[in-house]
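Enquirer: Coordinates for the following, if possible.
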Amino acid sequence: MNVKLFPFVVFIVIVGCSNPSSNKSDRMTVVVDSILNQMTLEEKIGQLNLPSAGEFVTGQAENSDLAKKIEKGMIGGLFNIKTAARIREVQKLAVEKSRTKIPLIFGMDVIHGYESVFPIPLGLSCSWDLKLIERSARIAAQEASADGINWTFSPMVDISRDARWGRISEGSGEDPYLGSQIARAMVRGYQGNDLSANNTIMSCVKHYALYGAAEAGRDYNTVDMSHHRMYNEYLPPYKAAIDEGAGSIMASFNEVDGIPATANKWLLTDVLRKEWGFKGFVVSDYTGLTEMIEHGYGDTATVSVKALEAGLDMDMVSEGLLNTLARSVKEGKISEQQINNACRRILEAKYKLGLFTDPYKYCNVERAKSEVFNAANRAEARSTATQSFVLLKNQGEILPLKKAGAIALVGPLADAKENMTGTWSVAARFAESISVKAGLEKALEGKAKVLYAKGSNLDEDEAIEERATMFGKTLHRDKRTAEELRNEAIAIAKKADVIVVAAGEAAEMSGEASSRTNIQIPETQRDLIKALLKTGKPVVLVLFTGRPLALKWESENVPAIVNVWFGGSEAG
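Expert: Purely as a prediction, here's the structure:
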């Protein structure tokens, strides 16, 4: 490998690594000091900039606008880019064409698996199995690192007690003790015991802080609570993740004590660094910095200064730090030392990841061929899914189903492989996920007959269904009337011994910007269940959901209910 860093940096790296008497912290300080001393103010500010990569086309990366910024040292990392080949091409621009030769860090929302997707985090929490949860993060890190990623925006440890909030699906529920233990397990799974290994990735704990306590469950809404409640109920999972060694943390969108978290010095410095001793770096959420402008906190230059003073180190997408800090230094509004402090923390993260030793360590295309979405990982995803399911009711011991006779399978989620991975499964292979229909047919092959009908659409409102199935998670809407769909389902139900209804929410009815005022099963699906109950056949409701749902009617009328959340690639 022929990679050229600053000559002095190369010398320091070689000497520091070959000197057994110097500890890891001392060696890191020497290397980072040497780099900082040779950087211009603009290059230091560039390290604080984290834009979204979009889709680079392999072979054309150097012709893009982002490439020009990378060559000028104006970017410290990228996110939303995958595959070892693409990332290698972009990394090459940084380490071979920029003046500083400083490698980039590459992030992605690896939330509950990479291409082998595990149950949504809320579902994982229902397993109460910390080793299992840690293992899911370990496999996610193995796959992501094999495909070029070295930083994940996970775990999300926000405590939430309002099921209307869409992002409740991404957390571990309402209990601070369980949430804290899962936070630790996820950090261990991602980072392992050697962050410099090529199969571990840096975790980013989010959303700091109190994001899950938004008023009325409305995403991005105000958070207002006493410090007593903060420290006892909402802050513990963040601290647990920090205590476990999480390398980075993401500031939340909401206010804390009336001040946006992105520029809240009490939160980012007094608590995080002084009380808890956090040594990593803090990144904003997507455009979190410039969104403070709309809240009357100042113009871009003002909010950038306030955020940096508060303890923010990296700006995701806004480019407020990139475009204003140099001028603010000249005007005396911020000091270069404050920029040095933030830049140092970014460089330290890259050092801990081993990128100064080998910037291409995550870019081995051969690893991805064997380590991503392989049979062993999918088998573990399938096993994990079964341990996340929650049996809510089993009147008459209908479950487990007998492998004989005829089974009617109905419902909008029955043949919906694109929805099985749930929300925030950005790297998933939707078309290769296992639907309930496919899984049931395989399990009963040669033993029992599966009769299928869709029965209903997700919702009578086509616009609602379109919104709930975005990002390629289609339910293949049926243009027939609700009555026609129900009648078809009733006809096959009459020929069956038992009816299985796969119903509930679509994958994107929960997640970011997916708050709901009505957390019941959509009416058209309930009408289908009512019609099926009238046949007199035993009915099993297989409930897909990203949140706790209000199931009063279902619990009173449906004999068997199993909550399967969104179980991942192997859900079916």
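Enquirer: When you work out contacts or count neighbours from here on, use the C-alpha atoms and nothing else.
Expert: Noted.
Enquirer: Count the neighbours of Glu294 for me.
Expert: 9 (other CA atoms under 10 Å).
Enquirer: Now for it: which residues touch it?
Expert: By CA atoms under 8 Å, 6 or more residues apart in numbering, the contact set of Glu294 is empty.
Enquirer: Not counting its own residues, what contacts stretch 388-398?
Expert: 119, 123-127, 538, 540, 555, 559-565, 567.
Enquirer: how does it look with 7 Å?
Expert: Residues outside stretch 388-398 that contact it (CA atoms under 7 Å, 6 or more residues apart in numbering): 123-124, 126-127, 559-564.
Enquirer: List the buried residues in it.
Expert: 388-390, 393, 398 (16 or more other CA atoms under 10 Å).
Enquirer: Out of these, flag the one nearest to Gly354.
Expert: Ser388 (35.4 Å; CA to CA).
Enquirer: measure that closest one to Tyr177 for me?
Expert: As judged by CA to CA, to the nearest Å, Ser388 and Tyr177 stand 19 Å apart.
Enquirer: what does Glu466 give?
Expert: For Glu466, the distance to Tyr177 - CA to CA - is 37 Å.
Enquirer: more crowded one of those two?
Expert: More crowded of Glu466 and Tyr177, by other CA under 10 Å: Glu466, with 17 against 14.
Enquirer: And whichever strand or helix holds the more buried one, what's buried?
Expert: Using DSSP states H and E, Glu466 maps to helix 462-468. Across helix 462-468, burial judged by 16+ other CA under 10 Å covers 465-466, 468.
Enquirer: Might one say that Ile360 is in contact with Arg88?
Expert: For residue 360 the amino acid is Tyr, not Ile. Yes: between Tyr360 and Arg88 there is a contact under CA atoms under 7 Å: 6.4 Å.
Enquirer: let's see this one next to it:
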Amino acid sequence: MKTFNILSIGLLLSLVSCTQVPGGKGDSAIEQKIEALLSKMTLEEKLGQMNQISSYGNIEDMSGLIKKGEVGSILNEVDPVRVNALQRVAVEESRLGIPVLMARDVIHGFKTIFPIPLGQAASFNPQVAEEGARVAAIEASAAGIRWTFAPMIDVARDPRWGRIAEGCGEDTYLTSVMGAAMVKGFQSDSLSDPTAVAACPKHFVGYGAAEGGRDYNSTFIPERRLRNVYLPPFEAAAKAGAATFMTSFNDNDGVPSTGNTFILKDVLRKEWGFDGLVVTDWASASEMMSHGFAADPKEVAMKAVNAGVDMEMVSYTFVRELPALLKEGKVKEAAIDEAVRNILRIKFRLGLFDNPYVDEKRMEVLYAPSHLEAAKRAAVESAILLKNAEGILPLSASVKSVAVVGPMASAPYDQLGTWVFDGDKTKTVTPLTAIRELVGDRVQVIYEPGLAYSRDKDQSGVAKAATAAARADVILAFVGEEAILSGEAHCLADLNLQGAQRELIAALAKTGKPVVTVVMAGRPLTIGEEVERSAAVLYAFHPGTMGGPALADLLWGKAVPSGKTPVTFPKMVGQIPVYYAHNNTGRPATRNEVLLNDIPLEAGQTSLGCTSFYMDAGFDPLYPFGYGLSYTTFEYSNVKLSSSTLKKDDVLTVTFDLENTGSYEGTEVAQLYVRDKVGSVTRPVKELKRFTRVTLRPGEKKTVTFELPISELAFWNIDRVKTVEPGDFLLWVAPDSQSGEEMAFEVIG
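Expert: Got it, this is the predicted structure:
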């Protein structure tokens, strides 16, 4: 895959604001059609458009509802024959012939499964995200799906939260860039393209900040932090032309998102000019009763519609309660009409009125060779090399035997990761299979799993695995998490390897043979002990269908690792939340503090240093954001700024030399961080502002350029105004968020 153009990444978020949405609200032809159709609709037909149901077995019952105009969208129907049958009823037998919008969760692939989104984010390559979404859309649309509930662009800084797997990690900028790329991939150049699928950025908004990392939990995000950290990825998605948005489950500061007028009307509609469809999450409307925000279904419908929700997913309060609310004047007919306009607008943009049916012969695109190749490239670029003592990787020609051990070596279902409704595990290529295919007769492959699955606590096979592994030159230990351990409602308080996997690694280490640990998981795990016992560690957030061949290529050097951590890896759970873009505090850690085991007896109360750190964990994480090794080495030098003094409308140009100082061709993800030293409110110690992938041959040196408009240093200040405040700034060009030489510049007037 060719290197993504630096300026394309750098300017992506500013350019998407200029994106022309095909069939935009300024498209008078579509607007006239909407008004003409709306004028003919009964109240029941309008409410039907606002009603989304989940498919069930009895097609006759669903057809009856559709014929009466009581359904606007159907979830989870993936048989193109049934899709066409239901659509035929809508178009040919209902009074107004309004097509039904078919929807499905297609998070990181339909049939061909790409790495989970957190893994895609580890590539720091928006082309990976766009290509993954494009393949997913091509395959899903072949089954009749024209709407999916992705990308998930919740900024998430707590790996206990299972849904961190679905997003792009902890950073606002990285999430914004990758999310916008996914929107483009799903929707193609035009929504009317039969292979386009309407994107639905979720969960709007703040869901990733759930207290305690526990799903569906409350959040408390003040408006300034909401605007500076959590809203920007959604604004980028809106500017990229996202057709729809989904409200989140959480309440923030006591207000559930599904009933939050501020985010749905003031921000999304008025500030950003969004004219698409807003849908609830699954039953999140009726769940406002559980929140204690609505007393009954009638109040649910009133608050959700008045807040700006257009379509209700499966909880049916709109169709049941809105007629009475309308009579009572608690909901205005204008609000219902506006919701229906937004729904019809998306159906027109998708071309459903002109081309409602799916070509049932298109299913041949599933698992196309080009799709599998793209999935493999994504898995290669997503893998992160965390440790490589004495250059054990890539495995050399002198290695004549390897032991393949661990519960994830041959786990075709779990390798796919969370949120895979339609992937076929029989199509998955596991590491064990790929290794055998790659090495053939040249290397003896000794397979002894030791544990049956990741949570397996039965250690009867551990000794057997260690004995078998002792016969090999190198041990390849595949550990991690089953797919079910991450994703929605799959949160953990303990992030250590589950089951007896720690004991397995310990037993393998005792053989004296080098252990290469490969982790496949849906989140960062606390693997410090395993890292110590391993000669090398390769981390692959669940890598999907082609994860096996990608990992085999990486282990034997047919590919070189280039992934970077999209989220901070904690040493232990007690450090959470731990993320790089934190505020400094009044007493920042110096990294010279006295730690627990070094405290002298009867030490004085203030003798340890009164700074912000943990006595048992220190201050630093296990691995910082943006970290990842290669089989080669890179040297940064000659960093230059176009000016040390700039105005608010200037563009700062940063140039530097990047040289491959090792013996392998490799790709480095160069990163640009900035700090606003003094603000009207405290600012993070570092913020990612640019990144790019640079591929270099051994000994090759390139001059790399980042362009950063000073306008992108704006933040929501003490007066809740988004502005660039004059003052002193620091800048780093670095391979990760903890490295790089500090440089300074000033913004004036």
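Enquirer: TM-score, when you put one on top of the other?
Expert: Here the TM-score for the pair of chains, by TM-score structural alignment, normalised by the length of the first structure, is 0.89; 523 aligned residues with a CA RMSD of 1.5 Å.
Enquirer: that older thread, from the buried residues of helix 462-468 of the first structure, which single one is nearest Leu321 of the first structure?
Expert: Among the buried residues of helix 462-468 of the first structure, and counting by CA to CA, the member closest to Leu321 of the first structure is Ala468, at 34.9 Å.
Enquirer: dump the residue contacts of the closest one.
Expert: 506-509.
Enquirer: Which residue in the second structure aligns with it?
Expert: Following TM-score structural alignment, no counterpart is assigned to Ala468 of the first structure within the second structure.
Enquirer: gap between the corresponding residue of the first structure for Gly512 of the second structure and Glu484 of the first structure?
Expert: Under the alignment (TM-score structural alignment), Gly512 of the second structure maps onto Gly536 of the first structure. Using CA to CA, Gly536 of the first structure is found at 20 Å from Glu484 of the first structure.
Enquirer: what do you get for Val562 of the first structure?
Expert: Relative to Glu484 of the first structure, and taking CA to CA, Val562 of the first structure is found at 27 Å.
Enquirer: Look at these two and report which has more neighbours.
Expert: Val562 (18 against 13).
Enquirer: Can you check my assumption that the more buried one lies in a strand?
Expert: Yes: assessed by DSSP: H, G, I helix; E, B strand; the rest coil, Val562 of the first structure belongs to a strand.
Enquirer: Could you find the closest non-adjacent residue to it?
Expert: Using CA to CA, 6 or more residues apart in numbering and skipping residues adjacent in sequence, the residue nearest Val562 of the first structure is Leu391, 4.4 Å away.
Enquirer: Return the residue of the second structure aligned against the one you found.
Expert: Looks like Leu391 of the first structure aligns to Leu385 there (TM-score structural alignment).
Enquirer: next one: Ser248 of the first structure
Expert: So Ser248 of the first structure corresponds to Thr244, using TM-score structural alignment.
Enquirer: same question, Met314 of the first structure
Expert: Under the alignment defined by TM-score structural alignment, Met314 of the first structure corresponds to Met311 in the second structure.
Enquirer: For that match, grab the count of nearby residues.
Expert: Neighbours of Met311 of the second structure (other CA under 10 Å): 29.
Enquirer: Quick check: the gap between it and Pro201 of the second structure.
Expert: To Pro201 of the second structure, Met311 of the second structure is 15 Å away according to CA to CA.
Enquirer: next one: Arg157 of the second structure
Expert: 19 Å.
Enquirer: Which one's more surrounded, these two?
Expert: Per other CA under 10 Å, whichever of Arg157 of the second structure and Pro201 has more neighbours is Pro201, with 30 against 22.
Enquirer: give the contact list for the more buried one.
Expert: Counting by CA under 7 Å, 6+ apart, Pro201 of the second structure has contacts 149-153, 234, 237, 244-246.
Enquirer: same deal with Gly547 of the second structure?
Expert: With CA under 7 Å, 6+ apart, Gly547 of the second structure has these contacts: 376, 379, 429-430.
Enquirer: Now check it against the first structure: what is it aligned to?
Expert: In the first structure, the residue matched to Gly547 of the second structure (TM-score structural alignment) is Ala571.
Enquirer: I'd guess the match of Gly512 of the second structure is in a strand, am I close?
Expert: No: applying three-state DSSP, one finds Gly536 of the first structure to be coil, outside a strand.
Enquirer: Please produce a markdown table containing the contacts of Gly547 of the second structure, extended by secondary structure.
Expert: Putting the contacts of Gly547 of the second structure into a markdown table (three-state DSSP) gives the following:
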| residue | secondary structure |
| --- | --- |
| Lys376 | helix |
| Ala379 | helix |
| Val429 | coil |
| Thr430 | coil |
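Enquirer: Looking at the first structure now, which of those still hold up?
Expert: Retained in the first structure: 376, 379, 429-430, out of those (criterion both residues aligned by TM-score structural alignment, their matches' CA atoms under 7 Å).
Enquirer: Looking at those, which is nearest Phe729 of the second structure?
Expert: Ala379 (36.7 Å).
Enquirer: That closest one and Phe541 of the second structure, how far apart?
Expert: From Ala379 of the second structure over to Phe541 of the second structure (counting by CA to CA), the distance is 9 Å.
Enquirer: got any residues that touch both of these two?
Expert: Pro115.
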